[in-house]
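# Here is the input, now give the coordinates:
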Amino acid sequence: MLKHPILAPLFCGGAILQAAKPVTIFGWGPSGALVHVSLGNQAHETVIPASGKWQVGFDAFPYRLKTQLTMQSGDTQVTEDVQFGDVYLLAGQSNIEYKMRDDAEFKEEQANFSAQNIRVYYTPQVEYEKELTFGWGDVVKPAWAPLTKQNLGDVSAVGYYALNKIAHTTPDIPIGMLQCYKGGTSASSWISEAALVADDALAKAYIDPYHRAIDGKTQADFDQADQAYNTVLDAYNTKKAAYIQAHPELSLEAVKAHVGHTPWPPPMRPESYLRPNGLFHTMVEKTAPYTVKAMVWYQGENDADHAALYEKLLTRLIIQWRSTFQQSSLPVYLVQLPQYQDEPHHAWAMIRQAQVTVSRQLEDIHLVSLVDTGEHHNIHPVHKRTAGSRLGSLILSQGRTPSVAAVSRAGDKITVTIDPATRLEDRGGAPVEGLLDGKWVPLQSTLHGNRLVITDTGHVRKIRYAYRNAPTPAYFNEDGYPLSPFLLNISEVE
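Next comes the predicted model:
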């Protein structure tokens, strides 16, 4: 039996609840117990089911309301102060996890800190549970806390720059930063096994290798593999530290261009957080169905080895998270990967293409292209302000960055219509290329408002733009947002 009969950790510490939407309150307790929940002037009760996870729904409350949430079961009663505003779910891997303390502008931002209405919640990174539980076990009990100058370094840098922009635009609305991420993870770690095995290609790429890595192995086998990996990792870290000491003037990107990248991934173990579907159970299902205004998903780096499958993987993830959070039309701000050179040929270009496709195929997906940012040899760019500020602006406008909306062909002329844009600017980057006789060659193109007109295409059957791991983008819309890279099969266009 749980020590606390109505454990509801996401509602502790002065939680921000989502305003103007029906809101769900949930927690965990012993099966069969009756739970009474009151929120403001509404009250409901429920019997805890066999799973141990209970939930009750409430009608929408207005913005800025401050009230109390009371949960009672038997002789136990818990009352928490809550307030209503906008809650944003930040999820993904290391670049959304990247802490403010590591940002290039952290000291300046900390010195000028002025955010007054942001509260933060950090989902504990529970990597493995022998038996799944709905509490947090022995980890530090999480709670909402105000964002301050003192704890600024602990939060997501991209998340801070985005939500600080929103907070200063709407200073009277409380903002909640709900952080649920883990570096180095594939999207396959964040969705259920059922969602993976439902597709043969995904099962072959993610489920089968996991079982090949662990089935029939002993504890000694796993320990030996870990020891070998740690030896390689220690040697790399020693080499990198020596190079940094000898060349203190170099950036981390320049250092890694000389010494290489951190060995990754570590050997697979049954309890590894890198296992498929693991974090879906230990983190996502413990955070959902918290009611939020929008979700930010920044991930894809760790799926470069299976870039051709990312469209399927991402589609399933968004659909499943919307279902798990019980918000079928939850807006998703999909952060597209920035520049990074050191991956398999065109792997990041393929991931970006998948992100564009998903943003077009599913409703209410807002693409946030960062192709004009990044570092060629550092997978974790140290400047996060542009990414965060752009994300914040697009959340405020409920907009997205430009991508291909339509393609038409008339003779030797191809017209590519870009949206959102009323006009495009050429800043002199990568040209449009066409596949001709097995080779990619530059094509003549001109801008007409929001249209890219490509002439003398002849026998070209495919065209592409900035379709590289680390391209130099040429085209931007009137808001200064970069056109997302594309690869188009012109033979299918009439």
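
# drop to CA atoms for contacts and neighbour counts, all remaining ones
Noted.

# Look through this structure and tell me its longest strand.
The strand spanning the most residues in the chain, taking DSSP state E as the definition, is strand 76-92.

# Show the subsequent helix or strand relative to that strand.
Following strand 76-92 in sequence order, the next helix or strand is helix 94-97 (DSSP states H and E).

# If you count contacts, what does that following helix end up packed against?
Applying 3 or more Cα pairs under 8 Å, 6 or more residues apart in numbering; DSSP states H and E, one finds that helix 94-97 makes contact with helix 157-169, strand 175-181.

# mind redoing it with 10 Å?
Taking 3 or more Cα pairs under 10 Å, 6 or more residues apart in numbering; DSSP states H and E as the contact definition, the neighbouring helices and strands of helix 94-97 are strand 76-92, helix 157-169, strand 175-181, strand 294-298.

# Out of these, which gets nearest to Thr148?
helix 157-169 (11.4 Å; Cα to Cα).

# Quick check: which element contains Lys217?
According to DSSP H and E, Lys217 maps onto no helix or strand at all.

# residues touching it, list them.
Arg269, Pro270 (Cα atoms under 10 Å, 6 or more residues apart in numbering).

# Tell me how far it lies from Val232.
Distance, Lys217 to Val232, by Cα to Cα, to the nearest Å: 22 Å.

# cool, and Val368?
As judged by Cα to Cα, Val368 and Val232 stand 37 Å apart.

# neighbour count winner among these two?
Taking other Cα atoms under 10 Å, Val368 and Val232 do not tie; Val368 has more neighbours (29 against 13).

# Here is a second sequence; please produce its structure as well for comparison:
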Amino acid sequence: MLKPASLFTDGAVLCRRKEIRVFGDVSEGLTVTVRLLSREGTLLGEGSARAEGTRFLVSLPPQEAQAGCRLVIQAGDEQAEADDVAIGEVFLAGGQSNMELELRNADEGPEIIRQYDDPLLRFFNVPKQSVQGPAQQKAVAETRWQAVSPGTGGVNSAVAYFFAAMLRERIPEIPVGIIGCYWGGTSVTCWMEEDVLRTEPEGVRYLEEYEALTAGKSMETWQEEENLFQETFGAWCSKVDEYKQSHPGAPWADIEAACGFVPWNPPAGPGSPYRPAGLAVTMVREIVPVTLTGILFYQGEEDTGKTDHYDTLLTLLIRTWRKLFRDEALPFLFVQLPMWVDQNGIDTFRWPLLRKAQAAVRDAVPGTGMICLLDQGEYGNIHPTAKRPVGERLAELAGIMLYGAGEVSPRALDLTPQGDTLSIRLSAPVQFRGETAALLEIAGADGSYVPARAEIRGDRLLLRADSIRQPVHARYAWTDYAAQVPFFGENNLPLEPFDF
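Got it, this is the predicted structure:
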């Protein structure tokens, strides 16, 4: 038996300039040899390793970007081959629904799908399976890389597509591969295994709360409840699809008015994709330890109401994934949550708290970067369909972190009290857009915030309020949602929210 992981089949994209790891299953005890050949048939690299149990892992030396290669994998009398293999940049795209949102459902998506054609931009989407077993194994075994070509790829992540398309435009000689590993509605804790979560009190709390919620529910009972939920939810989704076809561009409020509110009440249980530690086993484990250029991550919505310590959990995820993918400095690029509040909902102030936690991770964990989407939220719609700005801002961030040039949002660096004024030093000058400098607040030692007036002076914001004689605190955009944000950098990217 020789079964290389599906990542190493026809059309695979391997990571350039790093050790290339090839893995899969084989008969116990056999030695596996892997050869990588160029388009011309020249041997680029070769490696061998004896299987540990029925699992093999072979390392090949780093290679430069190219295409048309071939992998030859041998064990005993068996041989497996992969043709049309490319070597370039490989990014893991992870998270929840805003990373999952498919290109066919994004602005510009349908038109792009009809026209795009780039054989060196390829996607591998890890099957969304929440339960280990034959169905999951079959889905994983059948998954293949898919190159971008007209009429295909509508189910790929829109964010990841726009990110990759910009990279391909800027570095056309380098192939780009995206490994999609995401599931809408998931907590950050879904993507770490139980032993990892138990190393942090907040991880333990998530595990214990979910265990209490399921109350010993059997897999059979959960499956019955899940089938009923999928039937109800599927019918609603079909109704929404029909409405969208007959009402192109309809706002979310009209869709809900016509189709009813989302019947989102998935049952808890031992097979739920929303259980802590679940997808870490059924999805992430299937692609470990593939060699990566970096990770793209868009997640956090599910945890806004569940934790005051998202920074602890996100830091744990970064540390864990870097260990799994065998790269302590693996670049981790993530998305700060945009503005959002549910239609007719009240401000919970949970979203700014999570945004602050995300920024804290960026500031504290080396090799991480964050993009700001403060100007991209939609009232009443937690899934904005404008995904080009998200993907392209991630590509700009990658430009800074990996390629030496790119544009990111200005951010506040520090605060200095100056009598009745607070001076906020920024990473770059900003411009004011709007009628009033909304969303800026200052407070004295008592922590009671009031709206502030702002004066822009070079790379500083000077904040004052008549009722605060000795201000010591300042914050910007401390709200779940605002229709407009007033400050942008000279590069047209929004000023990051801050809280000092």
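
# circling back to that earlier point, would a markdown table of the helices and strands packed on helix 94-97 of structure 1 with mean neighbour count and distance to Gln341 of structure 1 be doable?
Compiled in a markdown table, the helices and strands packed on helix 94-97 of structure 1 are given as follows (neighbours: other Cα atoms under 10 Å; distance: least, Cα to Cα, whole Å):
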| stretch | mean neighbour count | distance to Gln341 of structure 1 |
| --- | --- | --- |
| strand 76-92 | 20 | 21 |
| helix 157-169 | 23 | 21 |
| strand 175-181 | 26 | 24 |
| strand 294-298 | 21 | 18 |
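
# Give me the mean distance between the longest helix that structure 1 contains and structure 2.
Across structure 1, the longest stretch assigned as helix under DSSP state H is helix 219-246. Taken over the aligned residues, the distance from helix 219-246 of structure 1 to structure 2 averages 7.7 Å (mean Cα distance after the TM-score superposition for structure 1).

# next helix or strand past that helix?
The element immediately downstream of helix 219-246 of structure 1 (helix or strand, assigned by DSSP H and E) is helix 252-259.

# for the next helix or strand after that next one, packing partners?
Downstream of helix 252-259 of structure 1, the next assigned helix or strand under DSSP H and E is helix 278-279. Applying 3+ Cα pairs under 10 Å, 6+ apart, we find helix 278-279 of structure 1 packed against no helix or strand.

# Please list the outside residues in contact with helix 278-279 of structure 1.
Residues beyond helix 278-279 of structure 1 that count as contacts (Cα under 10 Å, 6+ apart) turn out to be 125-129, 180-182, 185, 187-193, 270-273, 284-286.

# Stretch 201-210 of structure 2 now?
Residues external to stretch 201-210 of structure 2 that are found in contact with it (Cα under 10 Å, 6+ apart): 187-190, 192, 194-198, 211, 213, 215, 268-270, 274-277, 306-310, 312-313, 316.

# Using neighbour counts, trim the residues you listed to the buried set.
When the contacts of stretch 201-210 of structure 2 are checked for burial by 16 or more other Cα atoms under 10 Å, the buried set is 187-190, 192, 194, 197, 211, 268-270, 274-277, 307, 310, 312-313, 316.

# farthest residue from the center of structure 1?
No residue in structure 1 has its C-alpha farther from the mean C-alpha position than Gly411, which lies at 41.9 Å (Cα atoms, centre = their mean).

# Quick check: that one touching Ile454?
No - Gly411 of structure 1 is not in contact with Ile454 according to Cα atoms under 10 Å; the separation is 11.1 Å.

# Thr70 of structure 1 maps to what in structure 2?
Residue mapping for Thr70 of structure 1 onto structure 2 gives Val72, with TM-score structural alignment as the criterion.

# Neighbours of its match, how many?
With neighbours defined by other Cα under 10 Å, the count for Val72 of structure 2 comes to 16.

# Also Ile463 of structure 1?
Look at Ile463 of structure 1: counted by other Cα under 10 Å, it has 24 neighbours.

# Just confirm it is within a strand.
Yes - note on Ile463 of structure 1: a strand contains this position according to DSSP: H, G, I helix; E, B strand; the rest coil.

# for the residue nearest in space to the middle of structure 2, what are its contacts?
To find the centre residue of structure 2, average its C-alpha atoms and take the closest one (Cα atoms, centre = their mean): that gives Phe297, at 2.2 Å. Applying Cα under 10 Å, 6+ apart to Phe297 of structure 2 gives the contacts 92-96, 98-99, 160, 181-182, 332-336, 370, 394.

# Name the nearest residue to the equivalent of the residue farthest from the centre of structure 1 over in structure 2, sequence neighbours excluded.
Gly411 of structure 1 maps onto Gly419 of structure 2 when the alignment is built from TM-score structural alignment. For Gly419 of structure 2, ignoring the flanking residues on the chain, the nearest one in space by Cα to Cα, 6 or more residues apart in numbering is Gln470 at 5.9 Å.

# Need the three-state assignment for the one you found.
For Gln470 of structure 2, the secondary-structure state derived from three-state DSSP is coil.

# check contacts around it.
Gln470 of structure 2 neighbours (Cα under 10 Å, 6+ apart): Pro417, Gln418, Gly419, Asp420, Thr421, Leu422, Ile442, Ala443, Gly444, Ala445, Arg464.
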